[in-house]
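Asks: predicted coordinates and the sequence they were generated for:
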Amino acid sequence: MIEKKEHLYIVFENLLRIKSECSSDLFSECGLPDITVKQIEYLRMIDEHGEVTFSGLAKITRNSKPTITEMINKFVKMKCVYREKSSDDGRIFYIRLTDKGQTLARSEEAALFKLIERMAGSLDEKDVDTLIWILQKVR
């Protein structure tokens, strides 16, 4: 049984490597091959919360407002976000994702879909059905 578990480990390690390659491809396509996991996480939070202000993001991420301001300034330079002044209160700015920022925020999902496409392209329909059946058993 140990041999099979080791083999399973190698197979899953390969799948994770392929997914990582798919993520790296997306980052390179956006011109940001060196973006960090933490930066992607912050972009994901902005994406998930939609209408988020600097103080709102500070609260969500448990960071100080100056830390958030510094991070957002970096994202603006990376062309991932922009500031939008509130129409109700000119002192309030919302943090909005650009198309590039949205792509990066959703990169894990996109990388997973690319991995699935590669798997489906490597297997026949019967093998895909078998794989689905097996993976549904995992709890």
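Replies: Looks like it came in fine.
Asks: for the rest of this, base every contact and every neighbour count on C-alpha atoms.
Replies: OK.
Asks: list the buried residues in the lengthiest helix in the chain.
Replies: Counting by DSSP state H, the longest helix found in the chain is helix 2-29. Applying a neighbour-count criterion of 16 or more other CA atoms under 10 Å, one finds 18-20, 22-27 buried in helix 2-29.
Asks: any chance of the residues you listed in TSV, plus distance to R106?
Replies: Converted to TSV, the buried residues of helix 2-29 look like this (distance: CA to CA, whole Å):
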residue	distance to R106
I18	17
K19	14
S20	14
C22	13
S23	10
S24	13
D25	13
L26	10
F27	11
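Asks: biggest separation within these, which pair?
Replies: For the buried residues of helix 2-29, with distances taken as CA to CA, the pair at the greatest spread is I18 and F27 (14.4 Å).
Asks: try it against this one:
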Amino acid sequence: MKKVFKNERLTYRLELVAQEAIRANDEIFLRETGLRIRELRVLRLIDDTPGTTFAEIAKSTGLERSLTSRIIRTLLGNGLIERENSIEDARVFLLRTTARGQNIRRIARQLSDRLEAILTHPLSEQELATLDGILERLGNWISSERYRAALAID
């Protein structure tokens, strides 16, 4: 089997796998939904949390504020989301998906399921379940206080 990774570091390998999968799928999502993966992620987050704000989206996606702003403008311009002023603070906009945005999300979800099945094809059901559990544990660990404390000690 050909060695794919030029570096054995786990974070490097995880990032490379993610980047390659996104790169390979981005054009498919654009063709089928009219949106790129990052735009669809923001649409999904808004659909999952109606009334969310720009600041909450920027924080939860980890995207730069300027990129988040451009994505939200694109979604608004395409009629996939709508915004309204917050009653508590008129400077804050509350975002929610439109019926059209919800439909695009459904299409994207079906496409995502098919593409993920292709991505994970080399793995058995057991290996996929193991990988999922490991990623869940790592995700919980890196978002924990204990992890941050361990980084501060070393």
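Replies: Nice, thanks for sending it over. Just so you know, these numbers come straight off a predicted model, no measurement behind them.
Asks: just to revisit the earlier point, which SSE is immediately downstream of the longest helix of the first structure?
Replies: Next helix or strand after helix 2-29 of the first structure toward the C-terminus (DSSP states H and E): helix 37-49.
Asks: for that next one, give me the average deviation versus the second structure.
Replies: Compared with the second structure after fitting, helix 37-49 of the first structure has a mean deviation of 1.7 Å; criterion: mean CA distance after the TM-score superposition for the first structure.
Asks: so that helix corresponds to what in the second structure?
Replies: Under TM-score structural alignment, the match for helix 37-49 of the first structure in the second structure covers residues 37-49.
Asks: look up the closest residue to the spatially most central residue of the second structure, ignoring the ones flanking it.
Replies: When CA atoms, centre = their mean is applied to the second structure, the residue found nearest the centroid is R41 (4.4 Å). Excluding the flanking residues, the one nearest R41 of the second structure by CA to CA, 6 or more residues apart in numbering is T61, at 8.0 Å.
Asks: and the one you found, how many neighbours does it have?
Replies: As a burial measure, T61 of the second structure scores 14 neighbours (other CA atoms under 10 Å).
Asks: now swap in the one 10 residues further on and tell me
Replies: Around I71 of the second structure sit 20 other residues, with neighbours defined as other CA under 10 Å.
Asks: also K137 of the first structure?
Replies: Close neighbours of K137 of the first structure, defined as other CA under 10 Å, add up to 7.
Asks: list the contacts of it.
Replies: For K137 of the first structure, the contact set (CA atoms under 8 Å, 6 or more residues apart in numbering) is empty.
Asks: measure the residue nearest to R41 of the second structure to R148 of the second structure for me?
Replies: Distance, T61 of the second structure to R148 of the second structure, by CA to CA, to the nearest Å: 20 Å.
Asks: same question, D48 of the second structure
Replies: The spacing between D48 of the second structure and R148 of the second structure, counted by CA to CA, is 28 Å.
Asks: just N78 of the second structure next, same as before
Replies: Using CA to CA, one obtains 40 Å as the distance from N78 of the second structure to R148 of the second structure.
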